[in-house]
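A.B. asks: just need the structure, nothing else, for what follows:
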Amino acid sequence: MLRNKRIKSDMKTKTLLAALGVCLLSACTTTENKFHVGEALDYCNRQVERTLSRLHDTNGVVDYTMMPRNILNGQNDWNCRKATKEEWCAGFWPGVLWYDYEYSGDKRIKEEAEKFTSSLEFLSRTPAFDHDLGFLIFCSYGNGYRLTQNPVYKQVILDTADTLATLFKPQVGTMLSWPRNVELFGGHNTIMDNMINLEMLFWAAKNGGNPYLADIAISHADKTMKYHFRPDYTSYHVAVYDTLTGDFIKGVTHQGYADNSMWARGQAWAVYGYTVVYRETKDCRYLDFVQKVTDVYLKNLPEDYVPYWDFNDPAIPDAPRDASAACVVASALLELSTYLPGDKGERYRDAAIKMLTSLSTDNYQCGEASPAFLLHSTGHRPANSEIDASIIYADYYYIEALLRLKRLQEGKPVIG
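C.D. replies: Take a look at the predicted model:
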């Protein structure tokens, strides 16, 4: 009898421990377990199909030089722009197609990606207009080469990296971002967006290009790290340097609220850019720095983890959001988290998933209303351009972030 009581007591204890284990497991469950990345990628695939069907005319003909750029508030279809050296966003749509092909394996998507990508080949033979060559070529040809190993793509990247390098001014130590705006800013201007274009230089230096390209990227990153940030690690949009001496003159904004404000997408470019620089150099200075840049961004986010277009706009909470900044940071954090073991890495990964969770709700997805992925991005608020719009670079970094999360969940390297 006593033995039976003991058995019942042991069984009760085991049941309680099992229940406690379930509770603990539930408590440890992050938003990752609630977010279904496959569903989000399926949604992106459907929207890509919708866009492609609209880009084909009634005879099935496509102008592969016309790239989706935005869907403005109140519209339901893409505004397309000609792929020219001035159209800095022309590489994102081909990049979206390559990412969708990577996910879907659909050969028809691959064929469309190839055709849109080829419209940008002329940039490898054209003098640099500005720093955006990385956006234009590495998002398109870079992803294309990664997935196909087409040697023609590799040569286009290498040639374009050499072209981008012509903007580097040794006396300053950075690339001249906007040659057309030297007079406007009163000197050699370097914008935070330029950090994203360093990746193509690093890649070229490792893949048959001039090793000096990596030196240019490091010099640019170092001087930007020194002068482009305030003591609290928020960033200026534009750093202006003396053209002759290279001395720092001032930090100003162009697309943010004010010279001393934290423009959301500018800070996002910094998080992404310095994550890449650490990846390519493994120099711990960059890993330490990017955490500081990231932490000031994260601590000022609203509850849904999608920032207002500028963190210091006095109109908050009635100011526009910028989903594109959230996409850029989510993608960067998923990579950055892999370089930081322990709680910090987990916190960054969890933050990225919270961003993707919000972006994947009806509050931010376009759904049936239009063929873009996301609503509520802000392009150039001071110029009243692309306010509360769907913008192609938001879609690009959204699908990139989703694919990175999928790889992590599968135990694969975050960079495919």
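
A.B. asks: from here on, contacts and neighbour counts on C-alpha atoms
C.D. replies: Will do.

A.B. asks: give me the element the residue nearest the centre of the chain is part of.
C.D. replies: The centre of the chain sits closest to residue 328, judged by CA atoms, centre = their mean, with a distance of 3.0 Å. Using DSSP states H and E, residue 328 sits in helix 323-336.

A.B. asks: the closest residue to residue 195 other than its chain neighbours and residue 292: what is the separation?
C.D. replies: Nearest residue to residue 195 in three dimensions, chain neighbours excluded: residue 273, at 4.9 Å (CA to CA, 6 or more residues apart in numbering). From residue 273 over to residue 292 the distance is 13 Å, taken as CA to CA, to the nearest Å.

A.B. asks: what separation do you get for the residue nearest to the centre of the chain and residue 165?
C.D. replies: 24 Å.

A.B. asks: hmm, who's touching stretch 242-250?
C.D. replies: 171, 172, 173, 187, 188, 227, 239, 240, 241 (CA atoms under 8 Å, 6 or more residues apart in numbering).

A.B. asks: so which of these sit within helices?
C.D. replies: Of the positions in the contacts of stretch 242-250, residue 227 sit in helices, assigned by DSSP state H.

A.B. asks: for the contacts of stretch 242-250, which one is nearest residue 23?
C.D. replies: residue 227 (49.1 Å; CA to CA).

A.B. asks: what about the residue nearest to residue 195, how many residues close to it?
C.D. replies: Around residue 273 there are 24 other residues, counting by other CA atoms under 10 Å.

A.B. asks: so how far is the helix or strand harbouring residue 190 off the chain centroid?
C.D. replies: Per DSSP H and E, residue 190 falls inside strand 188-191. The chain centroid and the centroid of strand 188-191 are separated by 21 Å under CA atoms, centre = their mean, to the nearest Å.

A.B. asks: quick one on the thing from earlier: now the residue nearest to the centre of the chain, nearest residue through space, not along the chain?
C.D. replies: residue 397 (5.5 Å).

A.B. asks: does residue 259 really touch residue 239, like I thought?
C.D. replies: No: with contact defined as CA atoms under 8 Å, residue 259 and residue 239 do not form a contacting pair (10.4 Å).

A.B. asks: another for comparison:
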Amino acid sequence: MRITTIALLGILCLQACTMAKKFSSEPALNYSVQQVTVAAGQLHGYDSIPRSIAAGASRWSLVDYKDWTSGFWSGLLWYVYEYTRDTTWRNKADSFSRTLTPLAYNKAFDHDIGFQLYCSMGNGLRLTGDTSYKRILLAAADTLATLYNPQVGTILSWPRNVQMLGGHNTIIDNMINLELLFWAAKNGSPHCYNIAVQHANTTMQHHFRPDYSAYHVVVYDTVTGKVLRKQTHQGYADSSMWARGQSWAIYGYTLCYRETRKPEYLAFAQQVANVYLQRLGDEQIPYWDFDDVAIPNAPRDASAAAVTASALLELSTLVTDSATGQHYRQKATAMLAELSTKRWQSGKRNCALLLHSTGNKPNGSEIDASIVYADYYYLEALLRLQKLQQGKPLF
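C.D. replies: Predicted structure coming up:
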């Protein structure tokens, strides 16, 4: 039995490698444009923004600009514009992006300003050079910076939950919001650099177990900065490795190295990526939490795979060892190849790009659903892979 199992794993590994070598991003990109076209045709106005589609449903549930996912839809439209260069998509992306403008000037509701505005207007600025985006993004970075507590060394994640949680809470997701601060530091707000670096350093010190798996939430004493608790909000248990949380860590420390060139971030990005890949084994799409006792009868999370694939593609270009870089790129490509099969693509079942993401299982929310951030990072990863396949730089 053991020999048979080893042989089967070898076959699966060989199949994944073969799939990665043969995979071309173009059909999946064309499919993505088709799906987004259908979805866009169902929307009326720019103040209702797609978030998720429940299993078995066919239409997006909609949110307003305050929802933490509000920037992913316009970001998705910007990526469609980047691929097609059709100004129709540029105009739609611009209109949905500008709906989010109040977030830059209102008091920070939570840490997700980076997700909301850098994924939307950040892409808009990159693709158009429109300086009005720059003004809004700088204001957004200043608003995000108001959540920084120098006694703790991190940005507060949920201001509304400080009393409930009993302290200054920071979640691993917050690593992605540092990209806005790094950008702002280069574009007129140099103080944002030290905030981003200190947040990354404090998170690196307190947010990870000895095996480099991430805690979801760390709660600090607001006054002294002492760690009070390490727990989860969306994972299976406080001690478990929540798949999307680990993917945020891989992505976050990869971008930290890109922006700072600090070698400790590159080394750490590899360590948090390696434990994810080791636990993933020969599969491509993780269970929502690597430690759920219900495995193999637990839901998967396509969004974690999409985030990880995009991060690994960038990481593959940053590591100094070519064999390691090839390994990361091959694993990312295999993930995208699997996500691009009929099992994971929505096809005619709904107008999202992907099926089978898990939002917040402990809360019973968005389980086995299509979720907009899965689509965003899937399309981002496909565009990154296309650039690499064409011999172009990612940035």
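
A.B. asks: can you give me the TM-score here?
C.D. replies: Remark: TM-score between the superposed chains equals 0.94 [TM-score structural alignment, normalised by the length of the second structure]; 380 aligned residues with a CA RMSD of 1.3 Å.

A.B. asks: which residues touch the aligned partner of residue 111 of the second structure in the first structure?
C.D. replies: Counting by TM-score structural alignment, residue 111 of the second structure corresponds to residue 131 in the first structure. For residue 131 of the first structure, the contacting residues are 164, 167, 175, 176, 177, 178, 194, 197, taking CA under 8 Å, 6+ apart as the criterion.

A.B. asks: alignment lookup: the last one to the second structure.
C.D. replies: Same thing as residue 197 of the first structure. By TM-score structural alignment, residue 197 of the first structure lines up with residue 177.

A.B. asks: ok, back up a step: and the residue nearest to residue 195 of the first structure, what element?
C.D. replies: Here residue 273 of the first structure is assigned to helix 264-281, by DSSP H and E.

A.B. asks: I'd like to know how far residue 400 of the first structure sits from residue 260 of the first structure.
C.D. replies: Residue 400 of the first structure is 31 Å from residue 260 of the first structure, by CA to CA.

A.B. asks: please name the nearest non-neighbouring residue to residue 166 of the first structure.
C.D. replies: residue 128 (7.4 Å).

A.B. asks: shouldn't that neighbour be in contact with residue 162?
C.D. replies: No: in this structure, residue 128 of the first structure is not within contact of residue 162 by CA under 8 Å, at 9.6 Å.

A.B. asks: in the second structure, what residue corresponds to the residue nearest to residue 195 of the first structure?
C.D. replies: Using TM-score structural alignment, residue 273 of the first structure lines up with residue 252 in the second structure.

A.B. asks: what do you get for residue 406 of the first structure?
C.D. replies: Mapped onto the second structure by TM-score structural alignment, residue 406 of the first structure lines up with residue 386.

A.B. asks: surely its match meets residue 28?
C.D. replies: No: using CA under 8 Å, residue 386 of the second structure makes no contact with residue 28, being 10.5 Å away.

A.B. asks: who has more neighbours out of the two?
C.D. replies: Higher neighbour count among residue 386 of the second structure and residue 28: residue 28, with 22 against 18, using other CA under 10 Å.

A.B. asks: tell me the contacts of that one?
C.D. replies: Contact analysis of residue 28 of the second structure by CA under 8 Å, 6+ apart lists 340, 382.

A.B. asks: thinking again about what came up before, in the second structure, point out the residues matching the helix holding residue 328 of the first structure.
C.D. replies: So helix 323-336 of the first structure sits over residues 302-315 in the second structure, by TM-score structural alignment.

A.B. asks: what are the buried residues along the matching stretch?
C.D. replies: The neighbour-count check on stretch 302-315 of the second structure (16 or more other CA atoms under 10 Å) flags 302-315 as buried.

A.B. asks: got it, and stretch 166-174 of the second structure?
C.D. replies: 167, 168, 169, 170, 171, 172, 173, 174.

A.B. asks: what is the helix or strand hosting residue 402 of the first structure packed up against?
C.D. replies: Following DSSP H and E, the helix or strand that holds residue 402 of the first structure is helix 392-409. Secondary-structure packing of helix 392-409 of the first structure (3 or more CA pairs under 8 Å, 6 or more residues apart in numbering; DSSP states H and E): helix 37-55, strand 66-71, helix 92-104, helix 323-336, helix 343-359.

A.B. asks: buried stuff in stretch 409-416 of the first structure?
C.D. replies: residue 414.

A.B. asks: run through who's touching it.
C.D. replies: 334, 335, 338, 404, 405, 407, 408.

A.B. asks: off-centre distance for it?
C.D. replies: Here stretch 409-416 of the first structure is found 17 Å from its chain centre; the criterion is CA atoms, centre = their mean.

A.B. asks: the helix holding residue 273 of the first structure vs the second structure, average distance?
C.D. replies: Helix 264-281 of the first structure, aligned to the second structure and superposed, deviates on average by 0.4 Å (mean CA distance after the TM-score superposition for the first structure).

A.B. asks: buried ones in that helix?
C.D. replies: For helix 264-281 of the first structure, by 16+ other CA under 10 Å, it's 264-279.

A.B. asks: what stretch of the second structure does the helix or strand that comes right after it fall on?
C.D. replies: Once the chain leaves helix 264-281 of the first structure, the next helix or strand it forms, by DSSP H and E, is helix 284-298. Aligned by TM-score structural alignment, helix 284-298 of the first structure corresponds to residues 263-277 of the second structure.

A.B. asks: that older thread, what about residue 259 and residue 239 of the first structure, which has more around it?
C.D. replies: Using other CA under 10 Å as the criterion, residue 259 of the first structure and residue 239 rank with residue 239 on top: 24 against 17.

A.B. asks: so what corresponds to the more buried one in the second structure?
C.D. replies: So residue 239 of the first structure corresponds to residue 218, using TM-score structural alignment.

A.B. asks: any figure for the gap between that match and residue 205 of the second structure?
C.D. replies: From residue 218 of the second structure to residue 205 of the second structure the distance is 11 Å (CA to CA).

A.B. asks: that older thread, from what I can see the residue nearest to residue 328 of the first structure touches residue 333, true?
C.D. replies: No: if you go by CA under 8 Å, residue 397 of the first structure and residue 333 don't touch, sitting 11.9 Å apart.
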